[in-house]
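Q: The following comprises the amino acid sequence and a computationally predicted model.
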Amino acid sequence: MKFNKELDDIVLYEPGKPVELLIREFDIKLEDIIKLGSNENPFGSSSKVSSIIEMGSKKASLYPDDSMFELKDSIACKYNIKPNNIIIGAGSDQIIEFCIRAKCNINTKVLMARITFAMYEVYTKQVGAKIIKTSSIHHDINEFKALYDEHKPGVVFLCVPNNPLGECLDKDAVFDFISHTSPETLVVIDGAYQEFARYKDKRKGIEPKELLERFENVIYLGTFSKAYGLAGMRVGYGLAHNNIINALCKLRPPFNVSILSLDCAKEALKDEEFVQSTIVSTFKEMSRYETFANENGIKFIPSWGNFITFVLEEKHSSSEICDWLLKKGIIIRGLKSYGMNAIRITIGTAHQNDRVLESLREFFSSK
């Protein structure tokens, strides 16, 4: 059977390994597994969400409110914008797909960093659009400008902070680049980790209200999967001017987010104390990884997200480290598929990090 030729060049997105794999292949008990490969929230989710989940079975037979009014209203209040400036997706990656499908075809170009969130490339290839990547692995804004001028892309992705590496553009650099673009270019600001960046360095923080007030060709993406600890619920959102939101809504399937997910996201927004506790603990624990790297001569990329990337020398293999840790019940992420000999580690709880750092010391001391 033949399929669309655009699929021939697509490499499947490789998610972090599930805990079930370790239970099945290595006979490791669930309670002995540490999963730090997918940038989930190791602290779980707000206690306010637990009661919503317990009541969820009472609504399981019903379709959700497809207007998603209550969650939109809560997000609008959080960012001081209007509900009609919001679209809700099954994760922010669904909204990325909407952006590509709304703007791109085989004659369109899409600009992104050389190493960034893999789904930008996957969705672009699905519609046959041409991908333009920077030569730098980081977001070099001057290179973005030069490539923009040369290629005039229809869509630009800026991941702020960048996943999987962790570096983060200053807000001023982001705004400067957007000012450089045509009103016909859709600039996607992926703020999946903005809660962390905004806390660590105010210069990195992007306020959606200011973004929308200054620019009409931008969409800001947020998610409940990281700081809010709702990765399994799959809820993301896009904030933009009405004309962009209206176009994307034409691509949104009905009832694309479950009734339980909507209720949990709405409740999670009420517990900023949990979010702030998560962020403070994350950066406190991240400093332990930075100290470990410095003491062991390992290069790392300063991170504004909830993870850290170790860039390895040739004598160490990222695949070898990942496999070695896997057999100990520790899941991290190797970046070999990105063309880098590097590992990305989600910052866990203090107890989890004790085990990970002890295991890493054992690995490096044996080499």
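A: That came through, no problem.
Q: Only C-alpha atoms from now on, for both contacts and neighbour counts.
A: OK.
Q: ok now do the residue nearest in space to the middle of the chain, which residues does it touch?
A: The chain has residue 192 as the residue nearest its centroid, 4.5 Å off, counting by Cα atoms, centre = their mean. Contact analysis of residue 192 by Cα atoms under 8 Å, 6 or more residues apart in numbering lists 92, 160-161, 221-223, 226.
Q: ok, of the residues you listed, which one's closest to residue 172?
A: Ranked by distance to residue 172 (Cα to Cα), these are led by residue 160 at 12.1 Å.
Q: Comparison target, given below:
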Amino acid sequence: MMFKENLAHLRAYDPGLSVEEIRKTYGLNRIVKLDSNENVYGASPNVSKAIVNAALLPALYPDCRDSDLRRDLSKRLGVAEEELLFGLGLDEIIVLISRAFLEAGDNIVMAWPTFYEYYCHAQIEGAETKKVPCDKDGKHDLKAMSQAVDPSTKIIWICNPNNPTGTYVNDSELAGFVEKIPDDVVIVLDEAYIDFVSATDFPRSLDLLKNHPNMLVLRTFSKSYGLASFRIGYAVGQRRLIDEIDKVRPPFNNPRLSQVAAYAALQDQEFVKACVQKNSEVLAMTTAFLDSKNISYFPTQANFIFVKTDNPKTVAEKCKQKGFLINAFQAGVRITIGKMDDMKELLKVLEEAISETSAEPSL
């Protein structure tokens, strides 16, 4: 069979063993899942109440415009309803942007490491990817990224805060960068973790959109709102840009229950604030512990932290054997900020794992 050549070097997403499979494989009674940046406190109680009645209409297609959610969200953000585009999580939004703007011969510019899906869908569309290494502090190297732009560049991806490092681009850095980019290049700001940000100089990205018609801001209900299983995210941009992407959006792409869940979650801002506050408290304890043990990490503005180690796969495996799931990357491990007691226990396991592997060769 003849497959697309563009797919030759791609790999399918591998979720690994399920929690139940890990439990059985390692003989564990308890698993603490800290590998996917989910909200460990769940979702607002409003959500479960709201979806009960919504589940009574299974035979009907969902509202193609996400009307109630669109209306409420536009008021909260101060943007026009037509400046919103909804998708099955930010993953589908990334697919739609890539499909709308990329073809063979084009290229994208992105940091590395950052969210893998930017690269994946450029590859599927036959476009080249220019990966610009993050600087020594784990931040986007915006100067190098601007220098990588050429006449074939169609999209620049900026994950802010960045996944997996948790670092961020501040307002002055972003404003200066945007001014250097040609108007025909789409600049995408992925702000999946914005609700966890405490930095006072974080960009006011929605204000930037007013003067930059080539910019998009992406946000999601999967993180601070705790709706990862409902898969609903959105893009904000000027109407001309949103309309172009909307041409490749499948009809009825957001299920009715997802729309209802997101609307209900949006009404309970106190729940979101409580989750963010707990995350901040546990993060402070985590960084204090890491500092006391001289364990290196990147300061984070998200609900996860990137801990540096020479043997990330081995460290992650040792943590898994003790019932803690974390994510291994080339230069370290990414750990979701869990509940206080879970994190205190994990940090002891992590310290032991790093100590044990410090003299071992990297996998």
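A: It's in. Predicted model, so just to flag it, every value in this text is computed and none were measured.
Q: Can you pull the TM-score for these?
A: The TM-score (TM-score structural alignment, normalised by the length of structure 2) is 0.93; 354 aligned residues with a Cα RMSD of 1.6 Å.
Q: can you put the contacts of residue 192 of structure 1 in a markdown table and add neighbour count?
A: Shown next, in a markdown table, are these (neighbours: other Cα atoms under 10 Å):
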| residue | neighbour count |
| --- | --- |
| 92 | 25 |
| 160 | 26 |
| 161 | 30 |
| 221 | 28 |
| 222 | 26 |
| 223 | 28 |
| 226 | 25 |
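Q: Check the spacing between the counterpart of the residue nearest to the centre of structure 1 in structure 2 and residue 221 of structure 2 real quick.
A: Alignment note (TM-score structural alignment): residue 192 of structure 1 maps to residue 192 of structure 2. Residue 192 of structure 2 is 8 Å from residue 221 of structure 2, where distance means Cα to Cα, to the nearest Å.
Q: Likewise for residue 48 of structure 2?
A: For residue 48 of structure 2, the distance to residue 221 of structure 2 - Cα to Cα - is 15 Å.
Q: Provide the secondary structure category for residue 155 of structure 2.
A: Per DSSP: H, G, I helix; E, B strand; the rest coil, the secondary structure class of residue 155 of structure 2 is strand.
Q: What range does the longest helix anywhere in structure 1 cover in structure 2?
A: Criterion DSSP state H: the longest helix present in structure 1 is helix 272-295. Matched against structure 2 by TM-score structural alignment, helix 272-295 of structure 1 falls on residues 269-292.
Q: how about the matching stretch: buried residues?
A: In terms of neighbour count (16 or more other Cα atoms under 10 Å), stretch 269-292 of structure 2 has its buried residues at 271-272, 275-276, 278-280, 282-283, 286-287, 289-290.
Q: Could you single out the nearest of these to residue 65 of structure 2?
A: residue 272 (25.0 Å).
Q: Surely the closest one is in contact with residue 223?
A: No. If you go by Cα atoms under 8 Å, residue 272 of structure 2 and residue 223 don't touch, sitting 9.8 Å apart.
Q: how many neighbours does residue 309 of structure 2 have?
A: Using other Cα atoms under 10 Å, residue 309 of structure 2 has 23 neighbouring residues.
Q: I'd like the distance between it and residue 275 of structure 2.
A: Noted for residue 309 of structure 2: a distance of 29 Å to residue 275 of structure 2, by Cα to Cα.
Q: now swap in residue 345 of structure 2 and tell me
A: Distance from residue 345 of structure 2 to residue 275 of structure 2, counting by Cα to Cα: 20 Å.
Q: Also residue 7 of structure 2?
A: Residue 7 of structure 2 sits 39 Å away from residue 275 of structure 2, going by Cα to Cα.
Q: again, but for residue 88 of structure 2
A: According to Cα to Cα, residue 88 of structure 2 and residue 275 of structure 2 sit 23 Å apart.
Q: now swap in residue 108 of structure 2 and tell me
A: Residue 108 of structure 2 sits at a distance of 35 Å from residue 275 of structure 2 (criterion: Cα to Cα).
Q: again, but for residue 327 of structure 2
A: Counting by Cα to Cα, the gap from residue 327 of structure 2 to residue 275 of structure 2 is 22 Å.
Q: From residue 162 of structure 2, how far out is whichever residue in structure 2 pairs up with residue 252 of structure 1?
A: The alignment partner of residue 252 of structure 1 in structure 2, by TM-score structural alignment, is residue 249. From residue 249 of structure 2 across to residue 162 of structure 2, the span is 26 Å (Cα to Cα).
Q: check contacts around residue 235 of structure 1.
A: Residues in contact with residue 235 of structure 1 (Cα under 8 Å, 6+ apart) are 88-92, 223-225, 257, 261-262, 265.
Q: Make a markdown table from the residues you listed and add distance to residue 320 of structure 1 to it.
A: Output for the contacts of residue 235 of structure 1, formatted as a markdown table (distance: Cα to Cα, whole Å):
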| residue | distance to residue 320 of structure 1 |
| --- | --- |
| 88 | 39 |
| 89 | 37 |
| 90 | 34 |
| 91 | 31 |
| 92 | 32 |
| 223 | 32 |
| 224 | 32 |
| 225 | 29 |
| 257 | 38 |
| 261 | 37 |
| 262 | 40 |
| 265 | 38 |
